[in-house]
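> Need the 3D shape of this:
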Amino acid sequence: MVEKPTVRSFRPGDELGILALYRAVFNVDVSYQDWQWVYQQMPEEPAIIVVAENNEGIIGHYAVQPRPFWLHGKPCLAGLAVGTMVHPSARNLTTLIEMAHLAYDICRQRGLLFLYAFPNDAAWKVRQVVLGWQALPQLTEWEGPLLLPDSQMDTKIQIWTDFPLEFVPSLSLPNDEENQKGISGRRTPPWLHWRFFQNPDAEYKLLVVGSLDKMQGYAFLKEYVRSGVRYGHIVDWQVPIAQASTAKHLLVSAFKEFAQSQVERVSCWALPLSSLFNLLPDAGLSPTGRKTNFGYFNLSSQNDAILASNNSWNIQMGDSDVY
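Predicted structure coming up:
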């Protein structure tokens, strides 16, 4: 007889049951190395993980990655909701709700102010109706053919495909006061190293304007094949919005780098608060690509107005768990 599941916080030793649940729900084999990177190795703190367990093992999972953010000029800790799943043989709303509520309580205890997520269509309806998440406009990829600019690559651009850990303390990121005015991921050297150079399954290129100890701007690039077409993603971008010339040089350099890898089309996310936003139309890109659901859950009784304003957000592909 199958027992009623118990909902509890993660305990060491749950990993094998969680990996088995990934296979049962999503039909994917997540390696232990991948699991550690996603859930245990973030520089801020490990993920908040809640599981549901019965006498047959772990049958439910709800997790939140703590992420450093800017919220209207103040640094804070937010959370990216990831890995929400319930075993097909045990699916019911009660288990999902109990896991979510316990996870939210732990998030509040750890000082997280809000959560955000990019759910698929089916999960998004449940999050909104059952868990009280708020929808924001879908994120639409800017995309288009790779058009080579006439200007040459800026000789001041450095390109990094690997980044030794000992270099991290010397990083001095560009001033991002513009990002601080809204809601955006707060980039720190340890976070950048974890997100882009410790990822066991993806390779990125870091393009730097200036030097590591005095960056004027940077871009992280990724290449992959979609439906037989080689794409170049601009996954992460940070150039102060007032530095239009720097931003233009960096975009030219990114396109030149893509061309050397036989990239055919380019894509990215860019919202109006980003210095990349106004450059894209002249570069041949338009907001006509894939759409991604996006929304938030406010963990406090404050900040409702700014969280609800889609004009406040500056989200990039680097803020997701996919790109």
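
> Only C-alpha atoms from now on, for both contacts and neighbour counts.
Will do.

> show me what contacts the residue nearest to residue 186 when sequence neighbours are not counted?
Distance criterion CA to CA, 6 or more residues apart in numbering; nearest residue to residue 186, sequence neighbours excluded, is residue 69 at 4.3 Å. Neighbouring residues of residue 69 by CA atoms under 8 Å, 6 or more residues apart in numbering: 75, 76, 77, 78, 183, 184, 185, 186, 187.

> quick check, residue 69 in a strand?
Yes - applying DSSP: H, G, I helix; E, B strand; the rest coil, one finds residue 69 inside a strand.

> how close does it get to residue 238?
Note on residue 69: its distance to residue 238, by CA to CA, to the nearest Å, is 14 Å.

> Residue 158 now?
Counting by CA to CA - residue 158 and residue 238 are separated by 15 Å.

> So which of those two has more stuff around it?
residue 238 (22 against 15; other CA atoms under 10 Å).

> hang on, isn't that one packed against residue 220?
No - using CA atoms under 8 Å, residue 238 is not in contact with residue 220, being 9.2 Å away.

> Give me the three-state assignment for residue 13.
Per three-state DSSP, residue 13 ends up coil.

> Pull the number of nearby residues for it.
Residue 13 has 8 nearby residues by other CA under 10 Å.

> Also the one 5 residues further on?
Each residue near residue 18 was counted by other CA under 10 Å, and the total is 22.

> Near residue 201, how many other residues are there?
7.

> can you pull the contacts of it?
residue 34.

> Would you mind measuring from it to residue 38?
From residue 201 to residue 38 the distance is 11 Å (CA to CA).

> how about residue 275, secondary structure?
Applying three-state DSSP: residue 275 is coil.

> now the contacts of residue 69 as JSON lines including secondary structure, neighbour count and distance to residue 143?
Compiled in JSON lines, these are given as follows (DSSP: H, G, I helix; E, B strand; the rest coil; neighbours: other CA atoms under 10 Å; distance: CA to CA, whole Å):
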{"residue": "75", "secondary structure": "strand", "neighbour count": "15", "distance to residue 143": "31"}
{"residue": "76", "secondary structure": "strand", "neighbour count": "17", "distance to residue 143": "31"}
{"residue": "77", "secondary structure": "strand", "neighbour count": "20", "distance to residue 143": "31"}
{"residue": "78", "secondary structure": "strand", "neighbour count": "25", "distance to residue 143": "28"}
{"residue": "183", "secondary structure": "strand", "neighbour count": "24", "distance to residue 143": "24"}
{"residue": "184", "secondary structure": "strand", "neighbour count": "24", "distance to residue 143": "22"}
{"residue": "185", "secondary structure": "strand", "neighbour count": "23", "distance to residue 143": "22"}
{"residue": "186", "secondary structure": "coil", "neighbour count": "21", "distance to residue 143": "25"}
{"residue": "187", "secondary structure": "coil", "neighbour count": "18", "distance to residue 143": "24"}
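
> before we go on, could you also do this sequence so I can check it against the first one:
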Amino acid sequence: MSDVLYRAVSRADIPRLVELFNAQYARKKDEAYFVWQYFESAWPTVMMGAEVNGRLEGVFGLQRRLLTDGTAIGQAIDLLIAPQFRGKGVFAELGRLAVSCFADLKALCVFPNLNGRNACEKNLGWKVLGKIDSLELSSLATDACPVDTHSIVDENLKQFEYGGSTLAWRFCDKASYRYEYIRTGKEDFAITKIFVDPVSGKRYGDIVNFSCDMRDPDAISAVFLEAVKYLFRLKVESVTTWALPHTNLFHVLKGLGFTSKAQERYFCVKVLDSRQEFLYGFENWHLVQSDAEIY
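Okay, here's the model as predicted:
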């Protein structure tokens, strides 16, 4: 579209970002969110915008994140095009411009809903690796089922890096939610938050991240049980978390009574370096809720 001005979003655009997002989503964003996410981020971050007649009509955010092995990944966040400008090439151009801001990315990824998945697949050529269902626990089981650890193969799974500075930024007081660390040891902990459904008003507990030896079912159980007990003391309806079916975590949580709950969340990847083709394998990833910006 010839009448669209493509440019990087600045701090001065924040009020217009709030207007754009809150017109489309029930889950509202305030100005503090955009300051924290784009101008105080622990990761190099850019947001490209599409301006028409002085109004922001579309945006595409991109963070340069690292995997634990040092691989640079561009994670797309806050993707939104106003309805009247969809299907006109705006989304694809915003994505191209955002990716061009980083020279060393080995792959791109995103955690979209169904509409975002379709847009990334159709307009950007990204591959849908799989659908991420939540695991949910509605009450604390009296007896945990044993886990057959001999049937679980520990793999060198790819996961996002959460170092000290990253943790401090991602879960700080300026983030969208208030997070709490639930510790079972010096290095073992879970990070939790409370989510209040904007429609029903019900409270839910999320275990958004954790740290312990993924090869040790007892350590996983201890961390998650402590977090679950804490959240239920806060009178939540249920507790949710993520665990992909090929991980130790998934099997341990099933043993604790968690059940799969379908949700509209996907994981899409586009590999930019042919030596990283294994990133197209969903079975090669370990993902947690806090990897996605909405948590």
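
> sorry, back to before: per the alignment, the residue nearest to residue 186 of the first structure corresponds to what in the second structure?
The alignment partner of residue 69 of the first structure in the second structure, by TM-score structural alignment, is residue 67.

> and what of residue 101 of the first structure?
Per TM-score structural alignment, residue 101 of the first structure is aligned with residue 96.

> Same check on residue 316 of the first structure?
With TM-score structural alignment as the criterion, residue 316 of the first structure pairs with residue 288.

> Pretty sure that match sits against residue 211.
No - counting by CA under 8 Å, residue 288 of the second structure stays clear of residue 211, with 10.9 Å between them.

> ok, back up a step: would you mind measuring from the residue nearest to residue 186 of the first structure to residue 224 of the first structure?
Distance from residue 69 of the first structure to residue 224 of the first structure, counting by CA to CA: 28 Å.

> do the same with residue 318 of the first structure
Distance, residue 318 of the first structure to residue 224 of the first structure, by CA to CA: 15 Å.

> same thing with residue 92 of the first structure?
37 Å.

> before we move on, what about residue 16 of the first structure?
Distance, residue 16 of the first structure to residue 224 of the first structure, using CA to CA: 30 Å.

> Over to residue 96 of the first structure?
34 Å.

> which of these two has more neighbours?
Using other CA under 10 Å as the criterion, residue 96 of the first structure and residue 224 rank with residue 96 on top: 23 against 13.

> Can you spell out which helices and strands pack onto the helix or strand harbouring the more buried one?
In this assignment (DSSP states H and E), residue 96 of the first structure forms part of helix 93-109. Counting contacts by 3 or more CA pairs under 8 Å, 6 or more residues apart in numbering; DSSP states H and E, helix 93-109 of the first structure is packed against strand 6-9, strand 48-54, strand 57-71, helix 121-131.

> Give me the secondary structure label for the aligned partner of residue 204 of the second structure in the first structure.
For residue 204 of the second structure, the aligned position in the first structure is occupied by residue 231, per TM-score structural alignment. Assigned with three-state DSSP, residue 231 of the first structure falls in the strand class.

> do the same with residue 42 of the second structure
Residue 42 of the second structure - assigned by three-state DSSP - is coil.

> Okay, helices next: where are they in the stretch 151-295 of the second structure?
164-170, 217-233, 248-255 (DSSP state H, counting those that start in this stretch).

> List the neighbours of the first one that are in contact with it.
By CA under 8 Å, 6+ apart, the surrounding residues in contact with helix 164-170 of the second structure are 41, 42, 43, 175.

> Trace residue 290 of the first structure over to the second structure, please.
So residue 290 of the first structure corresponds to residue 263, using TM-score structural alignment.

> Can you tell me the closest non-neighbouring residue to that match?
Nearest residue to residue 263 of the second structure, sequence neighbours excluded (CA to CA, 6+ apart): residue 133, at 5.4 Å.

> try residue 127 of the first structure
residue 133 (5.5 Å).

> Count the residues that sit near the one you found.
Residues near residue 133 of the first structure, counting by other CA under 10 Å: 19.

> Aligned to it, what sits in the second structure?
Match for residue 133 of the first structure (TM-score structural alignment): residue 126.

> Who are the contact partners of its match?
Shown in contact with residue 126 of the second structure (CA under 8 Å, 6+ apart): 120, 268, 269, 270.

> show me what contacts the equivalent of residue 256 of the first structure over in the second structure?
In the second structure, the residue matched to residue 256 of the first structure (TM-score structural alignment) is residue 229. Residues in contact with residue 229 of the second structure, defined by CA under 8 Å, 6+ apart, are residue 140.

> what about residue 229 of the second structure, distance to residue 190 of the second structure?
12 Å.

> Repeat that for residue 32 of the second structure.
25 Å.

> what about those two, which has more around it?
residue 190 (23 against 13).

> so what corresponds to that one in the first structure?
Residue 190 of the second structure maps onto residue 219 in the first structure, by TM-score structural alignment.

> how many neighbours does the residue lying closest to that match once chain neighbours are set aside have?
Once flanking residues are discounted, residue 219 of the first structure sits nearest to residue 237: 4.5 Å by CA to CA, 6+ apart. Neighbour count of residue 237 of the first structure, defined by other CA under 10 Å: 25.
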